[in-house]
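Trainee: Fold the following and give me the result.
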Amino acid sequence: MSAVAIDIGSRYARIARVGAHGAPELVELPGAVPGEGLPVPVGEDGRRDAALHAAYSAYVGQHGVPDRLVIVARRPDRSGPPGHGADASAGLHKTGRTPPPSVLSTPHAVLALLRHAGTATAGRYMVCDLGAAAAEVSVCVVTAGAVAVAGSARHAPADGYGAGFEAALLAQAGLPCDEAGRRVLAGLRAEDGAALRLDLALDRAERNPDRYDATAVHRVAGHDITAGTIRLALRRLTAGLDLTTTEALDDAAPAPVDGASPAEEAARAAVGGLVAVGGTARFAPLLRHLTGGGWPLVPLPAGTDPALAAVYGAALVAAGLADPADRYPYAVCVGAHRTVAGRPENQELLVCGAGLLEPGGAAVFAEVGGERLRVRTGPAGAVAGRPVEVRVRDPEGAVSVPVRTVALPGGAEDDGFHLGVRLAVDGTARLVLCPLDAGAPAEFPLGGLPTDLRTDPKGVRL
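Mentor: As a prediction, the model looks like this:
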């Protein structure tokens, strides 16, 4: 079985698969830049769609139609049916030959790579995606079987994020900000001793700018790139990243817990590790600025290039070696009673289908024909409703596991509710009872949902 992942960046379209040794690798294709991928077409309408179409067509031309395809996309692009590409895969309709693509957000793809390597366990992680066009920071909560994006923020200057930094350096060197110029910069950074020379020059210039700002760090085509130029361009990167990080942390701040001490609240909000990915994350002084905030940097496995982290994680998901953990894989049902021809019948009511429940997302309600189903919580006039058993089931394996029995409140004959379920950021589920009269919804804790029905000892075959 062939499985591939595609990540469309602002400059390169990267295609990866899992190689013969079980590790993800870039797929070699004609016209690709070594270590980067296929250049994204410039000057076309629907640039991302055109790049996706071109990349996928190039792969199919060399290797045939894959059995599985995962596309890395920004979270706002994840519209349409959960787990499948809507806007994110629009460019594929031109090929006419494609399996139903799954869509994975960048933080989920990166954390799939780290979870597969065993370096990201339960806790809060800050994933910093530092690209040419933008810096995007996502605060993620990893629990057993679920990865929730608790908060995120994006900084996208008009002239680009990493692209603006490179443009400033190339301008002083008298070079155009194009592919050739960027390759020159990459070559300078790769020279022996370049990193040490840069660190020393920046440190001196920061302490004594009048004396050391004019120090030449690189020389290109008869022009010097000075420490002062690099220092000022670096400030542009750090200022935007600091602002984005603050906004993401504010967005991810957990709701207060009654009776919790300030120390306990701080512990709940603490970030256990920072992950830096994207092409601009190759710039070591920017990484040192990040870790200066006190967060430990989570290493990428086996020296993975940060620009390839997302597509490598997606390739592991495509190959079935890593769980994306972005959707709960099983259906959630409750035991229900219905009167048919005057006779009571026990039924199982589907509240949420498999793959619809997103960690940290909105509640999913029971529906029939696209409309929310109206339910009652007990017989007319009952003081209390019947106990309701909540179960999860694997439709493919026909395995059902009980989760918890919940005592719902009773109601009058005319009282109606919408019944739903949501998966919180902390990985625990809640049964949601929403009154039809616009009253406040009630939630009933269910605890953690089973994450693998194939091995759960409580599994009951229907």
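Trainee: can we go C-alpha only for contacts and neighbour counts from here?
Mentor: Noted.
Trainee: First residue to last residue on stretch 114-126, what's the distance there?
Mentor: 13 Å (CA to CA, to the nearest Å).
Trainee: distance of the closest residue to Gly31 other than its chain neighbours from Ala132?
Mentor: Excluding the flanking residues, the one nearest Gly31 by CA to CA, 6 or more residues apart in numbering is Leu38, at 6.4 Å. Applying CA to CA, the value for Leu38 to Ala132 is 15 Å.
Trainee: neighbour count winner among these two?
Mentor: When neighbours are counted by other CA atoms under 10 Å, Leu38 and Ala132 differ, and Leu38 comes out ahead with 24 against 21.
Trainee: one more, for comparison:
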Amino acid sequence: MTTAAAPPAIAIDPGTRFLRVARTRADGTPELVELPGTVPGEGLPTPAGVRGDRGAALSVAYTAYREHCGTPGQVALVVPPQERAVPPGDDRMPRPRLLDVPHAVLALLRHAGTPMAPRWLVCDLGASAAEVTECAVVGGSLAVVRVARYAPDHDGYGAAFDAAVLAGAGLPTDHTEVLWELGRARARNARRTEVALDRMAARPDRAARFADTVLYEVAGREITAGMVHRALDRLTGGLDRALDGLPEHRATGPDPSRTAVIAVGGPARSGALLGYLTGRLGRPVLLTGGTDPALAAVFGAALVASGHIDPADRYPHAVGVRVQRTTVGRPRDGELLISPPGTLEPGGPTVFAEADGERVRVRTGLADGTAGREVRIVVRASGTGAAAEAGVVTVPPSGDGARFHVGVRLAVDGTARLVLQPLGVHPAEDRLAAQHPPEEFALGILPTDLRLDPPFDSPPDSEGART
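Mentor: Down below sits the predicted model:
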């Protein structure tokens, strides 16, 4: 008796220029899926009509895969942090796992055994935007601290560079075949281009002479070093604009204990741009095995989809609420732990406060239920004592003596919700009360880097309490 093989797991990166679909081979090596119309080393060209519409682009990519390969078992999607709530592009798609570029790229590095620095700057250099994400390695989690982004509306980031090169040669700037030919010619002549640009930078007095050097041809037109050099300002200037959002970062040097830098995306193939990035932030970490930087995110997501590596995207800190307990007739302030470190997962289930294996019953408002109460949310780093107040929500009054289970969940987009599940006045009434939907209160994004937040001191308290 034979057992049918499980459907494969795939990852999709619905980019502005290319739709990339990847899977892992039996040995755990990620690879692009060759679909009809795939450009080798790039993916499916994104149809002009869906560029900028991530949901529509996803639908095109998934439909192409399903029609050629069948329905996958698991799907991971690469989406920017601000678009983590992107809807699935096909009703028949398995519920996707959503990953932003930093978590996907760092999953690729961790799978390869790359040592993890305590801090990372992930430079996602794409056709539409230059985005620099500061990450912190906290316990077993990778926490996004802040994001700086430069995304011009008119012509994008990497796309603006390509357009400037093509326009300089008198070629159409948005023709799929011309763009494909430009990419292939650039890859074949990468070293020649770097040498020419280095000469122009080293000898500004002779730059005009080097500018006429022909680097390669596209659609029968010559591309010179001068054309590329002038267009390079689109990349370096855009990167500067993104880094303006992280002004405290300067050149880090070779010290591995300091912030590490990784550059991915199509423009990260440019040796000249990487040299400029090195001057700003220090030398980027090399992708293992010569991985194409344009494929790093979808390859990392494929490893997550297939279960070869955990995305490490759970919230790294403990979450609790300020509470007041009455002991021997006297009120005492404390904290009620809701979620231990590394428990909350984007899109995962609500985590409720527990003590001795049982959910804690709390009540809100005054004893007579005539007024609401402000509930203060606290996050605390494990083992350090560092803490910060994450927000304050006003909970409406409840009935006299009413109790709740209190929990926290992370939505798909990474924002947090305080959850109150109603219970009865007496335990016998709990089952009936629990049939009512829970109340949720928006908390926004929970802080991840407690070193940057003011200290917030409060003794922990894991017993039942009143908020």
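Trainee: Nearest residue to Pro301 of the first structure in space, please, no chain neighbours.
Mentor: Ala117 (6.4 Å).
Trainee: now Arg380 of the second structure
Mentor: Ala387 (4.2 Å).
Trainee: Touching, that neighbour and Ile377? I think so.
Mentor: No. Using CA atoms under 8 Å, Ala387 of the second structure is not in contact with Ile377, being 10.6 Å away.
Trainee: What are the boundaries of the strands in the stretch 151-300 of the first structure?
Mentor: 216-220, 223-226, 273-277 (DSSP state E, counting those that start in this stretch).
Trainee: and the first one, what other elements does it pack with?
Mentor: The reference is to strand 216-220 of the first structure. When contacts are defined as 3 or more CA pairs under 8 Å, 6 or more residues apart in numbering; DSSP states H and E, strand 216-220 of the first structure packs onto helix 194-207, strand 223-226.
Trainee: right, so of the ones you listed, which gets closest to Val340 of the first structure?
Mentor: Checking those against Val340 of the first structure by CA to CA gives helix 194-207 as the closest, at 76.5 Å.
Trainee: Show residues contacting that closest one.
Mentor: Applying CA atoms under 8 Å, 6 or more residues apart in numbering, the external contacts of helix 194-207 of the first structure come out as 188-189, 211-213, 215, 217, 227-228, 230-231, 284-285.
Trainee: now do 7 Å
Mentor: Arg189, Tyr212, Asp213, Thr215, Val217, Ala227, Gly228, Arg231 (CA atoms under 7 Å, 6 or more residues apart in numbering).
Trainee: What lines up with the fifth one in the second structure?
Mentor: With the correspondence set by TM-score structural alignment, Val217 of the first structure lines up against Leu215 in the second structure.
Trainee: Contact partners for the residue nearest to its match when sequence neighbours are not counted?
Mentor: Distances taken as CA to CA, 6+ apart place Thr224 nearest to Leu215 of the second structure, at 5.4 Å, with adjacent residues excluded. Thr224 of the second structure makes contact with Ala211, Asp212, Thr213, Val214, Leu215, according to CA under 7 Å, 6+ apart.
Trainee: Could you rerun that using 6 Å?
Mentor: Contacts for Thr224 of the second structure were tallied using CA atoms under 6 Å, 6 or more residues apart in numbering; they are Asp212, Thr213, Val214, Leu215.
Trainee: right, and out of those, which lies closest to Pro293 of the second structure?
Mentor: So of these, ranked by how close each gets to Pro293 of the second structure (CA to CA), first place is Leu215, at 22.1 Å.
Trainee: State the number of residues packed around that closest one.
Mentor: Residues lying near Leu215 of the second structure (other CA under 10 Å) number 22.
Trainee: distance of it from Glu42 of the second structure?
Mentor: Between Leu215 of the second structure and Glu42 of the second structure the computed distance is 22 Å (CA to CA).
Trainee: so stretch 71-78 of the second structure aligns onto which residues of the first structure?
Mentor: Counting by TM-score structural alignment, stretch 71-78 of the second structure lines up with residues 65-72 of the first structure.
Trainee: Then stretch 30-37 of the second structure?
Mentor: Going by TM-score structural alignment, stretch 30-37 of the second structure sits over residues 24-31 in the first structure.
Trainee: quick one: the helix or strand where Phe441 of the second structure lies aligns where in the first structure?
Mentor: Per DSSP states H and E, Phe441 of the second structure falls inside strand 439-444. On the first structure, no counterpart of strand 439-444 of the second structure exists by TM-score structural alignment.
Trainee: That strand packs against which elements?
Mentor: With contacts taken as 3 or more CA pairs under 6 Å, 6 or more residues apart in numbering; DSSP states H and E, strand 439-444 of the second structure sits against strand 416-422.
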